[in-house]
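**Q** kindly return the folded structure for what I paste below:
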Amino acid sequence: MPHILENATLKGYNTFGIDVSARWLSSFGSQEELTALLRDFSNRPLLILGGGSNILFTRDVDGLVLRNEIKGIEVVREDGHYVYVRAGAGENWHVFVQHALQRNWAGLENLSLIPGSVGAAPMQNIGAYGVEIKEVFYELSAYHLDEHKVYTFSLNDCAFGYRESVFKRRYKGQFVILDVTFRLSKVPKLHTEYGAIREELDKMGIEKPTIQAVSEAVIRIRQSKLPDPAQIGNAGSFFKNPTVPAGEFARLRDAFPGIVGYPVDGGVKLAAGWLIEQCGWKGYRKGDAGCHARQALVLVNYGQAGGREIYDLSEEILQSVKARFGVELEREVNIIG
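**A** Predicted coordinates for the structure are as follows:
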């Protein structure tokens, strides 16, 4: 049975570095350990915690917090084109990406250096630089908390959308992801057209990039734009990029000629960071809560900010963007409070 701590701090288990406590704190490294913990703490409020990189605590947790530490990476099968790789939900995401790159398995290179765990990746269909998890996802195993049964979810079952899946809406709080299987390519199809990847590759002097070179370019770009959570508490992008109808974008472009938008299915996706910056928030700081100086999408904890302070700042940002542009932003970070 895993060790159980009482009234334990969660400061080291969330990348914002918010100092809240859990009534009970433990971890599980297998389905059997999870089952035992759930049996001993039946009818108690429960929170499953992965890497803690997409969460904001605004209060103490009066219940059981369980850290998912299921590990393991294995090839389950392969064919002439693909390798099917299963990873435990508790594996560090970037470590898993590097594991794949070292073996020339392609598809994850644009998702390098994203904080968090493997199990959290499909929950919100993580994406970066033109690639989303759904493009390399094959299936996952998830444990139903009430039925105590394991279900397999296919690509269609997960209903992936922009930073969305069935685990964030329809099945929120009902399942614990145990492992995820990815379909990685033996023949790379590089995505270098998004953002500054091509420019960064040119700076690196690379004319014919490999998946390893694309990964390195992505890492350099992320490090130049985003603060390291080990240095400044943050959860990466705090807000989603909103999508508006094409007609609404035309109106906004007339009123704000510099507005940034990209055509997508259903309309035009706006750059939330641009909207926030235009409202004067970039580099803003009040106490130890602030908006990062290099990337307006990132809210930060400079040291001793409470979760409520950061949440209140996000609310002010939402309201100011709505007032100026008529656009409603949505938080990407999960709020516990």
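
**Q** make it CA atoms for all contacts and neighbour counts henceforth
**A** Noted.

**Q** nearest residue to residue 282 other than its sequence neighbours?
**A** Nearest non-adjacent residue to residue 282, counting by Cα to Cα, 6 or more residues apart in numbering: residue 296, 4.8 Å away.

**Q** and that neighbour, what is it in contact with?
**A** Applying Cα atoms under 8 Å, 6 or more residues apart in numbering, we find residue 296 in contact with 273, 274, 276, 277, 281, 282, 283.

**Q** what residues does the residue nearest to the fifth one when sequence neighbours are not counted make contact with?
**A** Yep, that's residue 281 we're talking about. Leaving aside its sequence neighbours, residue 281 sits nearest to residue 291 (Cα to Cα, 6+ apart; 6.3 Å). Contacts for residue 291 (Cα under 8 Å, 6+ apart) come out as 281, 282, 283, 284, 285, 297, 298, 299, 300.

**Q** from residue 88, how far out is residue 180?
**A** Distance of residue 180 to residue 88, computed by Cα to Cα, to the nearest Å: 7 Å.

**Q** again, but for residue 277
**A** Residue 277 is 39 Å from residue 88, by Cα to Cα.

**Q** more neighbours: those two, which one.
**A** Using other Cα atoms under 10 Å as the criterion, residue 277 and residue 88 rank with residue 88 on top: 26 against 19.

**Q** hmm, back to that, between residue 180 and residue 88, which contacts overlap?
**A** Joint contacts of residue 180 and residue 88 (Cα under 8 Å, 6+ apart) are 118, 119.

**Q** now show me the structure for the sequence below, then we'll compare the two:
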Amino acid sequence: MLVENNVALQPLNTFGIAARAHSLARVRDEAGIAELISQLAGQAPALVLGGGSNLVITGDIKGLVIKVEVSGKRLIEETDKGWLVEAGAGENWHGFVAWTLAQGWPGLENMALIPGLVGASPVQNIGAYGVELQDRFHSLDAIDLRSGQTFSLDAAQCGFGYRDSVFKHAPSDERSYGLAGCAIITRVRFLLPKPWTPVLGYLDLERKMAETGISEPDAMQIFDWVVAIRSAKLPDPAVIGNAGSFFKNPTVTPEQCADIIARDPKVVHYPMDDGSIKLAAGWLIDACGWKGKSVGNAAVYERQALVLVNKGGPEHPCTGGEVMTLAKAIQTSVYERFGIMLEPEPVVV
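**A** Have a look, this model is predicted:
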């Protein structure tokens, strides 16, 4: 375990926001985490940091920041149902997806190029192009920051929802199972199903099928398509600082959707299995005229209104305050036009 003082956080968050941590501990295995917890003596860290890809920092962090760097990838077992694979929380998510496909284990291809680390994937219940993490999730290991005890959770215990899990909710009382700020995820396991079937229901993938003439793509072809689609729409954080999709796609009732369609027939919407309708938040933001607009050095990406970016670069980075001022202005604008309050995806600290 390595503990550093007065650490610059700008290179550790994909938005590139300049801030500092009073102290930062890098933990690379379960023993290091246990040692750190014993030193904390019941005090919670200020922040548990993975890849910093879903984060808006609004100022210097006075307490301890824990940087999770647990590595490792392996196949646990292969059965008639599928491949059970495991990755350390510090593994790069996209790299892990590519690795599973290289081994001949399909199932994660629709979630290619999502930024961040494996350990953050169940926290956010990440998803893209018709597949969510909960669809492939098996279980995870974590360490309780209060007691130092190791525990495991299955999918039901994680309480997955749309971009949601128990790790995003603080325990309100002794009976609550919220785990925000209470645990560090160390390893995550996925069950990649047999037989594999492609998930192709999104318009962008249908367009790729039409363009290429490939009507029955394999998993690697879908992976390549998703990478191409996301690369065309979304900025590379290494080039333009950002936190990926900034707002969740809202869900509405069919009646609410019909009312919006009556006023805006081109609204992008998708029916859900539970009867609700998912609206494309990026389309709503674009319809309100926000694409390319800015507050200070925080701006709405000109190619995709769902993404807020650091247009000042590393030399003149935007502040967390500018990002949140822009986000709140967008929320107000969308609510006034559509009656929908957009919910941000990133964690704000």
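
**Q** show me the helices in the stretch 1-150 of structure 2, by range?
**A** With helices called from DSSP state H, counting those that start in this stretch, the stretch 1-150 of structure 2 shows them at 30-40, 93-102, 121-124.

**Q** quick one: closest of those to residue 12 of structure 2.
**A** Using Cα to Cα as the measure, helix 93-102 is the one of the helices of the stretch 1-150 of structure 2 that comes nearest residue 12 of structure 2, at 15.9 Å.

**Q** can you give me the buried ones in the closest one?
**A** Buried residues in helix 93-102 of structure 2, defined by neighbour count with 16 or more other Cα atoms under 10 Å: 93, 94, 96, 97, 98, 100, 101.

**Q** equivalent range in structure 1 for that helix?
**A** Aligned by TM-score structural alignment, helix 93-102 of structure 2 falls on residues 93-102 of structure 1.

**Q** the matching stretch vs structure 2, mean deviation?
**A** When structure 2 is superposed, stretch 93-102 of structure 1 averages 0.5 Å from its matched positions, counting by mean Cα distance after the TM-score superposition for structure 1.

**Q** now rank the contacts of residue 291 of structure 1 by neighbours and give me the top one.
**A** Of the contacts of residue 291 of structure 1, with other Cα under 10 Å as the count, residue 299 tops at 31 neighbours.

**Q** not counting sequence-adjacent ones, nearest residue to it?
**A** In this structure, residue 299 of structure 1 finds its nearest non-sequential neighbour in residue 291, 4.5 Å apart by Cα to Cα, 6+ apart.

**Q** show me what residue 264 of structure 2 lines up with in structure 1.
**A** Counting by TM-score structural alignment, residue 264 of structure 2 corresponds to residue 256 in structure 1.

**Q** and that match, how many neighbours?
**A** By the criterion of other Cα under 10 Å, residue 256 of structure 1 has 12 neighbours.

**Q** same question, residue 238 of structure 2
**A** Around residue 238 of structure 2 there are 11 residues (other Cα under 10 Å).

**Q** quick one, what contacts it?
**A** residue 14.

**Q** ok, it to residue 12 of structure 2 distance?
**A** In terms of Cα to Cα, residue 238 of structure 2 sits 11 Å off from residue 12 of structure 2.

**Q** and for residue 201 of structure 2?
**A** Residue 201 of structure 2 is 35 Å from residue 12 of structure 2, by Cα to Cα.

**Q** please say which of those two ends up with more neighbours.
**A** Neighbour tally, residue 201 of structure 2 and residue 12, criterion other Cα under 10 Å: the higher count belongs to residue 12, 19 against 12.

**Q** what's that one in contact with, if anything?
**A** Going by Cα under 8 Å, 6+ apart, residue 12 of structure 2 touches 51, 52.
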